[in-house]
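1. the following block contains a protein sequence and its predicted model.
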Amino acid sequence: MPESNNPHADAPVAKLALEDGTVYTGKSVGAGGEVSGEVVFNTAMTGYQEILTDPSYCGQIVTMTYPEIGNYGVNEADIEHQKPALSGFVVRESSRIASNYRSEGSLSDYLVSHNVLAIAGIDTRALVRRIRTEGAMRGVLSTVDLDDESLIEKAKNSPGLVGRDLVREVMPAQHSVWEQGLDEWTAVHLEDPPAGDDAPHVVCLDFGMKWNIPRHIRARGNRVTILPGTASAEEIMQQNPSGVFLSNGPGDPEPLEYAHKTIAELLPQVPVFGICMGHQLLALACGAKTFKLKFGHRGVNQPVQELATSKVEITTQNHGFAVEEESLPDCLEITHRNLNDNTIAGVRHKETGAFSVQYHPEAASGPHDSHYLFEQFQKQMRQTSQA
């Protein structure tokens, strides 16, 4: 491609090195510096701002498979957390034009303002094929060290995700009350929403929660209190919850023994609903095990089947770990399966009714096929209060 036609021609050089010795050279379209992380990919065509601000990406360098990213800009309404938590961002081409009536700025300016390193102009198809073949790998993204051998060595010595408690890096320090509902794009209309002190009270355990989750819960007329993921069962029950929600979050769920203990104590006391990391933690609290997927599930086009109805949902997913089916205890039944690899995508506790899914029904971004799960949680809280 002629230099004059290269949209990144004037940008500083950036390099991405993988632990297997592969190095990609491109241009910096974000902040300068150097970061390490597990290099993964996401197959979504849109929703890059939601991906950037999803705390579940903490410790990861995210590659977008869609070739042009940034064409509709960024805006405050679509953020999923107060700031990006991912380590770095990789795209084929970063659009120089932000064309959308909702746009409040360019992607590149957003990356710089939030100190996110990003590289463009590399062959993302080759990178994604390598990850699919070899599995997710540790990597280093740099604009300051451009020596290939040095970067490869840094990648080999960087920490992986297994055994690390990344949740502590993204969860809130204190409890808070959530009052924001959904915007006009995904508004939920209830026939007779509860109000005031009579409304169900949902306590969300925040392990790195996307904000569209409490928006959905609040939009259904609930009072919502957010507690850090380290909160004890006693602290949670002091809130007098109608139900407890277990959020998504980054990394390996097995080191979070404090959460396993808390959830096990909550199960006999209150309705429980978990998403993604919350799904894995519910399973671990019941005695199951988890394992690391080869390259994970990340995208807005993941097919899942609800076993009771045979209905297929197209779902948003973002996880690198899954529940091991062979370790599933008798108290849990499988409710959903991922149709790409047949892994467990949902479970239900046979005795307490607690349930969880290995995907994101709040769909930010993504399809709305799975909104019914919030209604299922609502119904369970209502039935418990009437018992």
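-> Thanks, I have the structure now.

2. hey, let's count contacts and neighbours off CA atoms from now on
-> Noted.

3. what does the longest helix along the chain contact?
-> What stands out as the longest helix in the chain, according to DSSP state H, is helix 372-386. Contact partners of helix 372-386, identified using CA atoms under 8 Å, 6 or more residues apart in numbering, comprise 200, 216-217, 242-243, 271-273, 361.

4. now do the buried residues in it.
-> By neighbour count on 16 or more other CA atoms under 10 Å, the buried set for helix 372-386 is 373-374, 377-378, 380-382.

5. could you pull up the residues touching the residue nearest the centre of the chain?
-> The residue lying closest to the centre of the chain (CA atoms, centre = their mean) is residue 56, at 3.9 Å. Residue 56 makes contact with 85-86, 208-209, 248-251, 318-319, according to CA under 8 Å, 6+ apart.

6. got another, please set it beside the one above:
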Amino acid sequence: MSTRAAGYLLLEDGTLFPGRSVAAEGAAFGEVVFTTGMTGYQETVTDPSYAGQLVCFTAPMVGNYGVADCRLESETPHARAVLMRRLGGEDWALWLAERGIVALDEIDTRGLTLRLREEGAMRGMAVADERTLVPAEALEQVRAQPRMEGSALVANVSTPAPYVASDEGQVRVAVVDYGLKRSILRRLAAAGAAVTVYPHVCDPDDLASHDGVLLSNGPGDPAPLVEETRVVRETLGRVPMLGICLGHQLMGLATDHETTKLPFGHRGANHPVLDKRSGRVLVTSQNHGFAVVPTEGTEETHVSLYDGTVEGFSFPELRAQSVQFHPEAGPGPHDAWPILERWVKELASAG
């Protein structure tokens, strides 16, 4: 590669982190967040839930085991920039550059993570070449950009039309795509489900014609998703339903709960969650910046052992359940894998 330019990350509070450009030229704006996963960098960048975000990896080296198409969670990257302490391999840098992703290494990722933990996730800009945009001008641009609160992003990442993902299985499952990860489809197919994927806003009658409905993960603030919430509300009780991540939050809104922005979110593959029914602790994969506000009700099934936030619901009368974490674990520990398999088996038994 040619000599790499000096770049920087600038936060909306004026904090500047110098770095070295290792991928695409230009500048990228987004919400700056951090993930604590030690592996899964390619899955992270292609996860649609990272749309609109600049991702800081807390692992000291990123890119050290290369890239492969089998690790893609979607066809293209959705994270707007990658921030690393040390680049671990040229294949990773080239892969990012070919896809137009700004990436900086030699960033003080420890200092950045501590800043975000203390002050919360912030808007920021990653600049690949400091000679093209001075920090004062970058700061003005950053502060003019919208915040993540109030941002409805699912329309940018959802499928525009229904499609069949797998056509053989014991049960027929409809998946509503709010920013769907491929590993969810793989786990459903492996469990024995024939899967049809629907856009983020669709006809509740179409969903209710299946044996079960899965509400997928996705990016942005759930509160502005009025039509998506309406579809969930009008489908609840008609067919068994499982929500994951944003799907969990939409199920919360559809059952008269509220959502809130977390200070810096949960992102990584090492988040402990208590299953209140069994007393078992699951180590889970997570990626979210919003959460459902706790209530005094009995429908909460899982809670985070980090901050006590709601991590799961069960509504037996509606045949609905949800989890805030990612049971497909792409990437991450397999503690929560049985959730998807068990749900598909329940659908088959009910049929």
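-> That came in fine, so what should we check first? No experiment lies behind these values; they were computed from the predicted model shown.

7. one step back: how about a markdown table for the buried residues of helix 372-386 of structure 1, with distance to residue 304 of structure 1 added?
-> Listed next are the buried residues of helix 372-386 of structure 1 as a markdown table, based on distance: CA to CA, whole Å:
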| residue | distance to residue 304 of structure 1 |
| --- | --- |
| 373 | 13 |
| 374 | 17 |
| 377 | 19 |
| 378 | 22 |
| 380 | 22 |
| 381 | 25 |
| 382 | 27 |
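
8. point out the ones among the contacts of residue 56 of structure 1 that are inside strands.
-> 318-319 (DSSP state E).

9. can you say which of the contacts of residue 56 of structure 1 are buried?
-> Here, 16+ other CA under 10 Å leaves 85-86, 208-209, 248-251, 318-319 buried among those.

10. between the residues you listed, which sits nearest residue 25 of structure 1?
-> residue 86 (20.3 Å; CA to CA).

11. alignment lookup: the closest one to structure 2.
-> The alignment partner of residue 86 of structure 1 in structure 2, by TM-score structural alignment, is residue 79.

12. can I assume its match is in contact with residue 42?
-> No - contact criterion CA atoms under 8 Å: residue 79 of structure 2 and residue 42 do not qualify, at 10.4 Å.

13. against residue 179 of structure 2, how distant is the counterpart of residue 170 of structure 1 in structure 2?
-> Using TM-score structural alignment, the partner of residue 170 of structure 1 in structure 2 is residue 157. As judged by CA to CA, to the nearest Å, residue 157 of structure 2 and residue 179 of structure 2 stand 5 Å apart.

14. go on, residue 316 of structure 2?
-> Taken as CA to CA, the span from residue 316 of structure 2 to residue 179 of structure 2 is 27 Å.

15. then residue 115 of structure 2?
-> 28 Å.

16. ok, residue 321 of structure 2 next?
-> From residue 321 of structure 2 to residue 179 of structure 2 the distance is 19 Å (CA to CA).

17. can you pull out the helices in the stretch 251-387 of structure 1?
-> Here the stretch 251-387 of structure 1 has its helices, by DSSP state H, counting those that start in this stretch, at 257-266, 277-285, 372-386.

18. turn these into CSV, columns for distance to residue 341 of structure 1.
-> What follows is the helices of the stretch 251-387 of structure 1, written out as CSV (distance: least, CA to CA, whole Å):
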stretch, distance to residue 341 of structure 1
helix 257-266, 26
helix 277-285, 17
helix 372-386, 22
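
19. average gap between the biggest strand by length in structure 2 and structure 1?
-> Secondary structure of structure 2 per DSSP E: the longest strand is strand 259-275. Average distance, strand 259-275 of structure 2 versus aligned residues of structure 1 after superposition (mean CA distance after the TM-score superposition for structure 1): 0.3 Å.

20. and residue 135 of structure 2, what pairs with it in structure 1?
-> In structure 1, residue 135 of structure 2 lands on residue 148 (TM-score structural alignment).

21. what about its match, neighbour count?
-> Neighbourhood size, residue 148 of structure 1 [other CA atoms under 10 Å]: 17.

22. ok, residue 301 of structure 2 to residue 321 of structure 2 distance?
-> 9 Å.

23. which neighbours do those two share?
-> Going by CA under 8 Å, 6+ apart, residues that sit against residue 301 of structure 2 and also against residue 321 are 312-314.

24. which ones among those map onto strands?
-> Here DSSP E is the test, and those give 312-314 as lying in strands.

25. among the residues you listed, which one lies nearest to residue 71 of structure 2?
-> Distance to residue 71 of structure 2 across those (CA to CA) is lowest for residue 312, with 26.8 Å.

26. so that closest one is in contact with residue 294, correct?
-> No - under the criterion of CA under 8 Å, residue 312 of structure 2 is not in contact with residue 294, lying 10.6 Å apart.

27. in terms of neighbours, single out the busier of these two.
-> Shown here are residue 312 of structure 2 and residue 294; by other CA under 10 Å, residue 312 has more neighbours (27 against 15).

28. so what corresponds to that one in structure 1?
-> Matched by TM-score structural alignment, residue 312 of structure 2 corresponds to residue 346 in structure 1.

29. what's the answer for residue 97 of structure 2, then?
-> Checking TM-score structural alignment: residue 97 of structure 2 goes with residue 112.

30. next SSE downstream of the helix or strand containing that match?
-> If you go by DSSP states H and E, residue 112 of structure 1 is part of helix 107-113. For helix 107-113 of structure 1, the following helix or strand on the C-terminal side (DSSP H and E) is strand 117-120.

31. average offset of that next one relative to structure 2?
-> Averaged out, strand 117-120 of structure 1 is 0.8 Å away (mean CA distance after the TM-score superposition for structure 1).

32. assumed residue 140 of structure 2 was part of a helix.
-> Yes - under DSSP: H, G, I helix; E, B strand; the rest coil, residue 140 of structure 2 sits within a helix.

33. picking that back up, can the ones in strands among the shared contacts of residue 301 and residue 321 of structure 2 go into JSON lines with extra columns for distance to residue 198 of structure 2?
-> Formatted as JSON lines, these follow (distance: CA to CA, whole Å):
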{"residue": "312", "distance to residue 198 of structure 2": "23"}
{"residue": "313", "distance to residue 198 of structure 2": "23"}
{"residue": "314", "distance to residue 198 of structure 2": "23"}
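
34. and residue 16 of structure 1, how many neighbours?
-> Using other CA under 10 Å, residue 16 of structure 1 is surrounded by 29 other residues.

35. wait, doesn't it sit right on residue 137?
-> No - assessed by CA under 8 Å, residue 16 of structure 1 is found out of contact with residue 137, at 11.7 Å.

36. any idea how far residue 111 of structure 2 is from the closest residue to residue 105 of structure 2 other than its chain neighbours?
-> Spatial nearest neighbour of residue 105 of structure 2, chain neighbours left out: residue 84 (4.5 Å); criterion: CA to CA, 6 or more residues apart in numbering. Residue 84 of structure 2 sits at a distance of 12 Å from residue 111 of structure 2 (criterion: CA to CA).
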